[in-house]
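Trainee: Provide a 3D model corresponding to the input given below.
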Amino acid sequence: MHRKKALALLATGALVASGVVGASPAAAANSPVVTRAALDPALVAGRGAAVAFAEQEAENAATNGSVIGPSRQAYTLPAEASGRTAVQLTPGQYVEFTLPAAANAVTVRYSIPDAPTGGGITAPLDVTVNGKNKRTMTLTSQYSWLYNQYPFSNDPTAGLLHEDWWITECGCVPAYTDPKPVVSKPFRPMHFYDEQRLLLGKAYPAGSRIRLTAPAGTNAAWTVIDLLDSQLVGLPHVVFKAANVLLFGADPTGRRDSADAFDRAIAYAQRKGLKVYLPPGAYQVNRHIIVDDVTIEGAGSWYTVVKGHEVALSEPAPDGSVHTGVGFYGKDASAGGSRNVHLSGFAIEGDVRERIDTDQVNGVGGAMSDSTISGLYIHHTKVGLWFDGPMSNLTVRDNVIADQIADGLNFHVGVTDSVATNNFVRNTGDDGLAMWSETTANARNTFSRNTVQTPTLANGIAIYGGTDNSVVGNLVADPLREGSGLHVGSRFNATAFAGHLSITDNTVVRAGTYELNWNIGLGAIWIYALDKSIDADIRVTGDHYLDSTYNAIMLVSDWPVKDLYGISNVHFTDVRVDGTGTSVLSARVAGAATFANVDARNVGAVGINNCGTFHFTPAGSEFSVTDLGGNDGGGTTGPWLASWELPNTITCDDRPPVVTPPPPAQW
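Mentor: Purely as a prediction, here's the structure:
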């Protein structure tokens, strides 16, 4: 599998990981503050995934530690935290959460230091409830802490991976610079956070206090707690009439490899027309399980765990993989693909610690038509779910995908009439959700009511080419670098956009990152013409862009092709913009867009930053804005869409000063 990131992915910012440390708040009994994407849930009502857990940010809890952040500076711990703020504990310190509802399970999102030469460490974290029933979690940084240029390194002492790439730190190409610049090490640390789940043994009522303590004897110099998710997990799901994998030799203790037992259970179930059942247990599986015309159900993702090591292959596979690992795969599309596959109710725990783009070490993969994937927890794989078409009629719903080295989910090549809905995605190393029409168009697909938080690279939701696709009702928060909340890209050898693309009723929070190649800020939504022009009917309706670091909306073409490709036929309607560091609209391309009922407030710079293709002709910019009425509000420089800006007045400020907006509020 050849991944799309063939570009030089560059970065800027302070080469630090500790972040901005604020004063330690006094430890006090706090009323529980429940958030969604670190916001008042009322601000994102009706958008994103409906999840079974309650999110509580550590900065809102009682602690004798130190609050770090807020900060959006690349390569810092607060920037990668949910809401851009977290709590740092030194040995002996704690953070304490008050349960907002009864719970018997928690998920802790945290960071601890890397080993001095890379590879991670482990460290304890004590968990008590109401001061009793101490349990100790073993935290790890073995799946975090990447460094350097794309595709990154686990070695903090490594020199530049690509000396022939432009880097902003020296404003040069080091291989052609004399004398060669000295680049600080570790170079561009990132991907700091991980998460871990814990069953508490019994249900505790609302008001119970969950205290997380970095014990005095911990070997971690610091422990950062970002948030706690708490939930009430139901009893294990039981299927009596099924091919139970225990009867075919599977080991629920995880001591022996169960892959062959899984295969035998699947073969028997296919012959007898039965489901396959995975009872509670931790099953070791170190290769792909090939699935076709089969239903596999677990006892629930908290009870049934399928885990595996990443295994080096003796020689590369035909697809270029040099490793294999745990994953459930449909047959390759070239072999006809798989059909009628239904996977539900279990966790997939991988062991992927480095990014190798050719490796097929994803949680779910292959081609699966007329199939459903639901209720999975996918953790520490390369990509949570990567589908290589052609294939059709797939539904991916109600899954949690966390701590991936690359994408959360990708519909790749000819995926049609398929849906990803009500999935929760956090801490991916590339796009959270993507449709990539590489060479063959994806068509008539929908991403709806998903939540994507803290992708450390690239975008929350990205659409690369395709026909008649939709992005509806999603919540995207805190993309970190070189991407946006929502991205529409003619790039990576994608087919041209055709028909329509509907982007409707999405909320994007604290987005608009820094594009390190261009040394400029992006938008909460970013439309990019790199490989060809974009002229399909693109309708952006009902979106909310909250607290954008730079622009809310950006349309751009790359400098070498700015006179070749443009963006037109884009229509923004009933959009709300609450807070921008710079403009509502930044246009750095030829083309046109229309705006109707786009309301804005707390805009930090001129409402429209219209550079066109930078020829600055007497006739004005090569990008035209059409005001269809009802475009109200603005910011520090007046109305965001003023008559003097229309249709194509040049208002080009290449890097306007950033004005931090106030927090978003009810409209």
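
Trainee: rest of the way, CA atoms for contacts and neighbours
Mentor: Noted.

Trainee: what about Leu546, neighbour count?
Mentor: Per other Cα atoms under 10 Å, the neighbour tally for Leu546 reads 25.

Trainee: helices or strands next to the one helix or strand it maps to in the packing?
Mentor: Assigned by DSSP states H and E, Leu546 belongs to strand 544-548. In this structure, strand 544-548 packs against strand 507-509, strand 523-529, strand 576-580, with contacts taken as 3 or more Cα pairs under 8 Å, 6 or more residues apart in numbering; DSSP states H and E.

Trainee: helix or strand right after that strand?
Mentor: strand 551-557.

Trainee: of all the helices and strands packed on strand 544-548, which one comes closest to Ala28?
Mentor: Nearest to Ala28 among the helices and strands packed on strand 544-548 is strand 507-509 (29.2 Å), distances taken as Cα to Cα.

Trainee: what sits up against the closest one?
Mentor: 37, 44, 47, 473-478, 485-486, 524, 543-548 (Cα atoms under 8 Å, 6 or more residues apart in numbering).

Trainee: can you confirm Gln270 is in a helix?
Mentor: Yes: counting by DSSP: H, G, I helix; E, B strand; the rest coil, Gln270 falls inside a helix.

Trainee: quick one: the helices in the protein, in order.
Mentor: Using DSSP state H, the helices found in the chain span residues 259-272.

Trainee: show me the longest strand that occurs in it.
Mentor: Ranked by residue count and defined by DSSP state E, the top strand of the chain is strand 194-204.

Trainee: now Gly512: how far from Thr626?
Mentor: Separation of Gly512 from Thr626 (Cα to Cα, to the nearest Å): 24 Å.

Trainee: who's more crowded, these two?
Mentor: More crowded of Gly512 and Thr626, by other Cα under 10 Å: Gly512, with 34 against 15.

Trainee: and this one, please, so the two structures can be compared:
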Amino acid sequence: MSWPVLLIGALLGATGIPHPADAAPRSATVTRAALDPALAAGRGAAVAFLEQEAERAATNGTVIGPDRTAYTLPAEASGRSAVTLDPGEWVEFTLPRPANAITVRYSIPDAPGGGGITAPLSVTTRHESRTMTLTSQYSWLYNQYPFSDDPRADLLHPDWWITECQCVPAATTPAPVITKPFRPAHFYDEQRLLLGRTYRAGDRVRLTARSVPTTIDLLDSELAGPPEVVSGVNPVLFGADPSGRRDSAAAIERAVAYARKVHRKVYLPPGVFQVNRHIVVDDVTITGAGNWHTVVKGREVALTEPAPDGSVHTGVGFYGRAAAEGGSRNVHLSDFAIQGDVRERIDTDQVNGVGGAMSDSTVDGLYIQHTKVGLWFDGPMSNMRVTDNIIVDQIADGLNFHTGVTGSLARGNFVRNTGDDALAMWAEKTTNAGNTFDRNTVQSPTLANGIAVYGGRDTTVSNNLVADPVREGSALHAGTRFGAEPFTGALRFTNNTTVRAGTFELNWRIGLGAIWLYSLEGGFGADVRVTGDHYLDSTYNAIMLVAEWGVKNLYSIDNLKFKDIRVDGTGTSVLSARAAGSASFENVDARNVGAVGVNNCGRFGFPATGSEFGLTDLGGNDGAWLTPYLPNTITCDDRPPVVAPPGPSKW
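Mentor: Have a look, this model is predicted:
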């Protein structure tokens, strides 16, 4: 630790943060996804808070990382680095603008037998000292999919291939020794706190660990407005309890029924409302006083017998009617928080924050935490708009448009720390069509992809910012897999920025691309165009095209068009082609490329005529990454050495 930081700690003392009224504000580094905001201008969600990384703040703790190795604390941190505090140590943030509310992203240890612990964290400013009670009850998963919260558990699937031993344990003699806990993951959680007053730019917020080692990833700070007062039907008048002590589900349902009858909206006032099951909504508007002020919170409840949909639990959530029952229409949810109690992944459970089928509907300004999936829509349904929500700390996806969702939009959402795809469109059984993911920010999905598209017609993924996917997926993905309907019409990836993507695929044991297309159950019948994307600091490749080995001679990935792309830093290549097919490139500029510009394996047939994947140069491709490999030079290196690139900078 450098002496200026230690001197600052000595001068500030242990009990308060003196800040003379006439002191000049200290500098405060603000980033977006641990990236210079200028490098993501115009992309991602416009949020009310400013984000500051702990590793850039003053501290007497220990900076961990950077490290992109899965199953480690740095890998799941924003920017792949954080600060670990032993009891008594602190990290101190300087507010970049006035704020009265903070969010702390942190990790504390699990209990020895799993299930989590709680621990205090001191939050000190020049006017107050508060205690946050941190918990690891919603973090720390282990083992194989769908994971366990027991660090002592044996393999969930001993008949699966295990890359750690390069074997199938159940078929191996002698049986391999699998180190426990096996594959720990999903380390982080976050917590919000309204401060007692508004602090000005330059004021400082110190976080001090008190009883256990505490890793601080980042601090978000914002100026939360006062509670909004809206004219509408108030569930408190129907018996709802804003203190959270009594279950308010039935009272809210009575208010919803009355509001529909008199054609008025439902207003959830400030408070905490306990709800331990789904509130079914149709043709109704429910609005809160703001997601800092109105919280709908519930426990996960075991059902006495499985529901018809296979659920064995229920929990807090707002659900449209099932599509088979006609679905719901004209539902509008806004300006409140949904906080669940989901601690394990059971894929048959409907324990999502928002679910069902909702057409001609909107979800806006919600804060959704600790549910299985933030929003999971089962169509057929149409014209759903999901805008400006914060979706964090999910066991599985952040948002999924599933089965026959058409003409729908997700825009301006901020998604952090999902346990599966953060934003997904999955055209299972019935095609999705005409859907758009636009101007969303995704950070640190611990498994799978930031944004994934599985089949469908006329799909657009545009102006998004995706950072720090951890394993078995990457930032942007399209795949013919999971029983999805084929890709048809247009598939567009336009003006997206990815950073520190291109992860390691555990089962294949190869690096992916920041964007990757995967052919497993068919080829790509859509007109696929990737335009204006920026791929920054990719761990392995910027672009990867791959067909599953067993079908590589059946399917190809043809006629892709890449235009106006910037690639700033790759650990390996700009393009890795592990499939037959073709692509054209125009104004694709690259620098800081770790290996060959094009790693072209094609179908791995290696004919004398060259690779089965062809490249077309349409001009303007700077950086000398493409020309030596035209039109289909074989350059196949299955696992090229990785050269870590420098951090991205202005072009």
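
Trainee: got the buried residues for the longest strand of structure 1?
Mentor: Buried residues in strand 194-204 of structure 1, counted by 16 or more other Cα atoms under 10 Å: Asp194, Glu195, Gln196, Leu198, Leu199, Leu200, Tyr204.

Trainee: Leu520 of structure 2 pairs with which position in structure 1?
Mentor: By TM-score structural alignment, Leu520 of structure 2 lines up with Leu530 in structure 1.

Trainee: do a quick rundown of the strands in the stretch 51-200 of structure 1.
Mentor: 54-57, 62-63, 66-68, 86-89, 94-98, 103-111, 122-129, 132-140, 194-204 (DSSP state E, counting those that start in this stretch).

Trainee: for Val413 of structure 1, what are its contacts?
Mentor: Counting by Cα under 8 Å, 6+ apart, Val413 of structure 1 touches Asp388, Gly389, Pro390, Trp436, Ser437, Glu438, Thr439, Thr440, Ala441, Asn442.

Trainee: which residue in structure 2 lines up with it?
Mentor: Match for Val413 of structure 1 (TM-score structural alignment): Thr403.

Trainee: also Ala49 of structure 1?
Mentor: Ala49 of structure 1 maps onto Ala45 in structure 2, by TM-score structural alignment.

Trainee: now its match: how far from Ser474 of structure 2?
Mentor: 19 Å.

Trainee: coming back round to it: ranking the strands of the stretch 51-200 of structure 1 by burial, who's on top?
Mentor: strand 86-89 (a mean of 29; mean count of other Cα atoms under 10 Å).

Trainee: matching residues in structure 2 for it?
Mentor: Using TM-score structural alignment, strand 86-89 of structure 1 pairs with 82-85 in structure 2.

Trainee: what is the burial count for Leu43 of structure 1?
Mentor: Counted with other Cα under 10 Å, Leu43 of structure 1 comes out at 17.

Trainee: right, I mislabeled it, should have said Asn553 of structure 2
Mentor: 14.

Trainee: excluding its backbone neighbours, what's nearest the corresponding residue of structure 1 for it?
Mentor: Per TM-score structural alignment, the equivalent position to Asn553 of structure 2 in structure 1 is Asp563. Distances taken as Cα to Cα, 6 or more residues apart in numbering put Thr613 closest to Asp563 of structure 1, at 6.9 Å, once the chain neighbours are dropped.

Trainee: distance of the corresponding residue of structure 2 for that neighbour relative to Gly610 of structure 2?
Mentor: Using TM-score structural alignment as the criterion, Thr613 of structure 1 maps onto Arg603 of structure 2. To Gly610 of structure 2, Arg603 of structure 2 is 11 Å away according to Cα to Cα.

Trainee: compare neighbour counts for the two and give me the winner.
Mentor: The neighbour count for Arg603 of structure 2 versus Gly610, taken as other Cα under 10 Å, is higher for Arg603 (25 against 18).

Trainee: wait, the more buried one touches Leu554, no?
Mentor: No: Arg603 of structure 2 lies out of contact with Leu554 (Cα atoms under 8 Å); the separation is 9.9 Å.

Trainee: if I pick the spatially closest residue to Ala595 of structure 2 that is not a sequence neighbour, what's in contact with it?
Mentor: Closest residue in space to Ala595 of structure 2, ignoring its immediate chain neighbours: Thr572 at 4.6 Å, by Cα to Cα, 6+ apart. Counting by Cα under 8 Å, 6+ apart, Thr572 of structure 2 touches Thr539, Tyr540, Asn541, Val593, Gly594, Ala595, Val596, Pro640, Pro641, Val642, Val643.

Trainee: how many neighbours does Asn493 of structure 1 have?
Mentor: With other Cα under 10 Å as criterion, Asn493 of structure 1 counts 17.

Trainee: that one -> structure 2?
Mentor: In structure 2, Asn493 of structure 1 lands on Gly483 (TM-score structural alignment).

Trainee: surely its match touches Glu428?
Mentor: Yes: at 5.8 Å, Gly483 of structure 2 and Glu428 qualify as touching, with contact defined as Cα under 8 Å.

Trainee: trace Gln270 of structure 1 over to structure 2, please.
Mentor: Using TM-score structural alignment, Gln270 of structure 1 lines up with Arg260 in structure 2.

Trainee: out of everything not next to it in sequence, what's closest to that match?
Mentor: Nearest non-adjacent residue to Arg260 of structure 2, counting by Cα to Cα, 6+ apart: Val284, 6.1 Å away.

Trainee: these two touch, right, that neighbour and His332?
Mentor: Yes: here Val284 of structure 2 reaches His332: they are 6.4 Å apart, a contact under Cα under 8 Å.

Trainee: ok, back up a step: what stretch of structure 2 does the longest strand of structure 1 fall on?
Mentor: So strand 194-204 of structure 1 sits over residues 189-199 in structure 2, by TM-score structural alignment.

Trainee: average distance between the matching stretch and structure 1?
Mentor: Between stretch 189-199 of structure 2 and the aligned residues of structure 1, the post-superposition mean distance stands at 0.5 Å (mean Cα distance after the TM-score superposition for structure 1).

Trainee: the counterpart of His323 of structure 1 in structure 2: how many residues sit nearby?
Mentor: Applying TM-score structural alignment, one finds that His323 of structure 1 aligns to His313 in structure 2. Residues lying near His313 of structure 2 (other Cα under 10 Å) number 20.

Trainee: who's in contact with Asp189 of structure 2?
Mentor: Arg105, Tyr106, Ser107, Thr135, Ser136, Tyr138, Ser139, Asp393, Asn417.

Trainee: try it again at 7 Å.
Mentor: Applying Cα atoms under 7 Å, 6 or more residues apart in numbering to Asp189 of structure 2 gives the contacts Arg105, Tyr106, Ser107, Ser139, Asp393.
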